[in-house]
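A.B. asks: A predicted structure for the sequence below; I have some questions about it.
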Amino acid sequence: MKILHLETSSKNCSVAISDGEELLCLCEEVSENYKQSESLHTFVQWALEGAELSLQEIDAISLGKGPGSYTGLRIGSSSAKGFCYGLKIPLIAINSLYTMIEPFLGQNYDLIIPMIDARRMEVYAAVYDGNSGHLISETEAKILDEQSFIEYQDKKVLLVGDGALKAKELLQLSSADFNHTVYPSAKFLIKDAVKKYKHEDFEDIAYFEPFYLKEFQGVKKK
């Protein structure tokens, strides 16, 4: 099965193509300016060229459904649904936070907490078991303070994502490690996308909406 993977929930605009669980090509760029609208379709074209495939050979689209940047998620979702409608292929959606823990599973951490920077002291976060990857605490929009995650102070914890930079300055977790260089990436969608494809766990394209977690908050021009 050949799957096109799109991840646009964060500062990392990321596109991958896989054949089963084999990564054929990856195109991604982290930008402070959120360049999904400028880069996504160019990256899709480059990834297809790198994988030596045409768009018509793609069997499914997988999408990092969020949470994350409202605009980024809108762009990724609209593109994914457009490809699915045009090619008459299924859509697979995966929690973007979950994909961030894959590289760190089984590395002697009791818990892994992925965090995507929201605004001010807020992050999108969830808590996963460090070995099995099972969800411990549901995804939420969380305002950080000194008491955040204090219930895990006796655990070996890894916090990953650009939101971990805020957390490092505040949290009272003596045995925690922080890695703020990790972003959701299309290459980490592959394993779960293949599993969902085999089980025909597809989204209803007509009614699918990204996992926004909270409503868009615009800023009124002066």
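C.D. replies: That came through, no problem.
A.B. asks: hey, let's count contacts and neighbours off CA atoms from now on
C.D. replies: OK.
A.B. asks: do you know how far the residue nearest the centre of the chain is from residue 40?
C.D. replies: With distances taken as Cα atoms, centre = their mean, the residue of the chain nearest its centroid is residue 96 (2.4 Å). As judged by Cα to Cα, to the nearest Å, residue 96 and residue 40 stand 17 Å apart.
A.B. asks: Repeat that for residue 162.
C.D. replies: Relative to residue 40, and taking Cα to Cα, residue 162 is found at 21 Å.
A.B. asks: before we move on, back to that, could you pull up the residues touching the residue nearest to the centre of the chain?
C.D. replies: Going by Cα atoms under 8 Å, 6 or more residues apart in numbering, residue 96 touches 7, 9, 64, 65, 66, 67, 68, 184.
A.B. asks: Most neighbours among those, which one?
C.D. replies: Neighbour counts for the contacts of residue 96 (other Cα atoms under 10 Å) peak at residue 9, which has 35 neighbours.
A.B. asks: where exactly do the strands run in the chain?
C.D. replies: With DSSP state E, the ranges of strands along the chain come out as 2-7, 12-19, 22-30, 60-64, 91-94, 111-117, 122-129, 135-143, 157-160, 176-179.
A.B. asks: what number of residues lie near residue 37?
C.D. replies: Around residue 37 there are 15 other residues, counting by other Cα under 10 Å.
A.B. asks: That one contacts residue 75, correct?
C.D. replies: Yes. Residue 37 lies in contact with residue 75 (Cα atoms under 8 Å); the separation is 6.6 Å.
A.B. asks: which residues are in contact with both of the two?
C.D. replies: Common neighbours of residue 37 and residue 75 (Cα under 8 Å, 6+ apart) do not exist.
A.B. asks: quick revisit: columns distance to residue 144 on top of the contacts of residue 96, output as a markdown table?
C.D. replies: Compiled in a markdown table, the contacts of residue 96 are given as follows (distance: Cα to Cα, whole Å):
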| residue | distance to residue 144 |
| --- | --- |
| 7 | 25 |
| 9 | 20 |
| 64 | 24 |
| 65 | 23 |
| 66 | 20 |
| 67 | 17 |
| 68 | 16 |
| 184 | 21 |
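A.B. asks: this is the comparison structure:
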Amino acid sequence: MILQIETATTVCSVALAKDGQVIAYRQINQRNIHAEVITVYIDELLTAEGLTYDNLDAIAVSCGPGSYTGLRIGISTAKGLCFALDKPLIAIETLEAMAYGVINDDQIINGDMLLCPMIDARRMEVYTALFNNKGERIQSTTAEIIDENSFSELLKNTKILFFGDGADKCIAVLGNNPNAQFIPDFTNSATHLTQKAAEKFIAKDFEDVAYFEPYYLKDFVAGKKAV
């Protein structure tokens, strides 16, 4: 049994999976609520399924990039449980989990289509990467400022499926290209971690709980409070 945690965006989501199949999950898409609900949701899942923390075999967490605060809350919760229960920690990059979420959600994906998950990084900047329809990485994770020239060379001959809260704000500049397609209202979910979490558990691809940190991609810059 793997407990899966996703807090990289405005969504706070937890799921239980066994043998690569989700058996239960809880989630809410609301800003600044992660710290309040994450442990409540975990307790509710275990209780509803008649399980205890001792029944868990591992903890999987979406490790970023994404919201600084959200990532800290999710990973701190995962590491705390791993320490307390002496269970292994599995880390899955958020953009990769998003790609698998689309692949496993019966979305209509053309064989030559590329998948482009996007996480909002404020203004017109996004965290993004490219994957093929098997979830294999085509382009590494970067922080990109999106304008009318973004992905222009690829979009000449290749359809790209954009999704995530970062993609929503890119429709205005990319949406006129017939090869640019969008999934509206895509939300991150702990259920998207299931396939990679199962694979990593079987391969014993675990993190060092003591030293593991979120994948922020960029340094944190605190904003100034309005006077």
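C.D. replies: Alright, I've got the coordinates. Predicted, not measured: the structure shown is a model, and the values here were computed from it.
A.B. asks: hmm, back to that, output the strands of structure 1 in CSV, with distance to residue 54 of structure 1 appended to each entry.
C.D. replies: Converted to CSV, these look like this (distance: least, Cα to Cα, whole Å):
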stretch, distance to residue 54 of structure 1
strand 2-7, 11
strand 12-19, 11
strand 22-30, 13
strand 60-64, 13
strand 91-94, 18
strand 111-117, 33
strand 122-129, 36
strand 135-143, 36
strand 157-160, 35
strand 176-179, 37
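A.B. asks: So what's the residue count around the counterpart of residue 223 of structure 2 in structure 1?
C.D. replies: Applying TM-score structural alignment, one finds that residue 223 of structure 2 aligns to residue 219 in structure 1. By other Cα under 10 Å, the residues close to residue 219 of structure 1 number 6.
A.B. asks: quick one: the helices in structure 1?
C.D. replies: For structure 1, helices defined by DSSP state H occupy the ranges 36-51, 70-87, 96-99, 164-170, 190-198.
A.B. asks: before we move on, the earlier item: ok, which of the strands of structure 1 comes nearest residue 49 of structure 1?
C.D. replies: For the strands of structure 1, proximity to residue 49 of structure 1 was assessed by Cα to Cα; strand 22-30 is nearest, at 8.8 Å.
A.B. asks: buried set for the closest one?
C.D. replies: The neighbour-count check on strand 22-30 of structure 1 (16 or more other Cα atoms under 10 Å) flags 23, 24, 25, 26, 27, 28, 29 as buried.
A.B. asks: again with stretch 113-129 of structure 1
C.D. replies: Those would be 113-118, 122-129, for stretch 113-129 of structure 1 by 16+ other Cα under 10 Å.
A.B. asks: which residues touch that stretch?
C.D. replies: Residues contacting stretch 113-129 of structure 1 (Cα under 8 Å, 6+ apart): 10, 67-69, 97-98, 100-101, 110-112, 134-144, 157-164, 166, 183.
A.B. asks: just stretch 187-194 of structure 1 next, same as before
C.D. replies: So stretch 187-194 of structure 1 is contacted by 5, 15-16, 18, 20-21, 23, 26, 62-64, 92-94, 99-100, 102 (Cα under 8 Å, 6+ apart).
A.B. asks: what does that stretch correspond to over in structure 2?
C.D. replies: Taking TM-score structural alignment, stretch 187-194 of structure 1 hits residues 191-198 over in structure 2.
A.B. asks: How about stretch 10-28 of structure 1?
C.D. replies: Aligning stretch 10-28 of structure 1 against structure 2 (TM-score structural alignment) gives residues 9-27.
A.B. asks: Between the two ends of that stretch, how far is it?
C.D. replies: 12 Å.
A.B. asks: Please say which position in structure 1 residue 117 of structure 2 maps to.
C.D. replies: Taking TM-score structural alignment, the alignment pairs residue 117 of structure 2 with residue 114 from structure 1.
A.B. asks: what about the closest residue to its match other than its chain neighbours, distance to residue 102 of structure 1?
C.D. replies: Ranked by Cα to Cα, 6 or more residues apart in numbering and with sequence neighbours excluded, the top spatial neighbour of residue 114 of structure 1 is residue 160, at 4.8 Å. In this view, residue 160 of structure 1 and residue 102 of structure 1 are 11 Å apart by Cα to Cα.
A.B. asks: ok, the two, which is more surrounded?
C.D. replies: residue 160 (26 against 16).
A.B. asks: show me the contacts for the counterpart of that one in structure 2.
C.D. replies: Taking TM-score structural alignment, residue 160 of structure 1 has residue 163 as its aligned residue in structure 2. Residue 163 of structure 2 sits next to 116, 117, 118, 182, 183, 184, 186 when contact means Cα under 8 Å, 6+ apart.
A.B. asks: ok, of these, which one's closest to residue 156 of structure 2?
C.D. replies: Looking at the contacts of residue 163 of structure 2 and their distance to residue 156 of structure 2, the nearest is residue 116, at 15.6 Å (Cα to Cα).
A.B. asks: ok, that closest one to residue 165 of structure 2 distance?
C.D. replies: Using Cα to Cα, residue 116 of structure 2 is found at 12 Å from residue 165 of structure 2.
A.B. asks: same thing with residue 66 of structure 2?
C.D. replies: Distance, residue 66 of structure 2 to residue 165 of structure 2, by Cα to Cα: 11 Å.
A.B. asks: circling back: between the strands of structure 1, which gets nearest to residue 81 of structure 1?
C.D. replies: Using Cα to Cα, the nearest of the strands of structure 1 to residue 81 of structure 1 is strand 91-94, at 7.3 Å.
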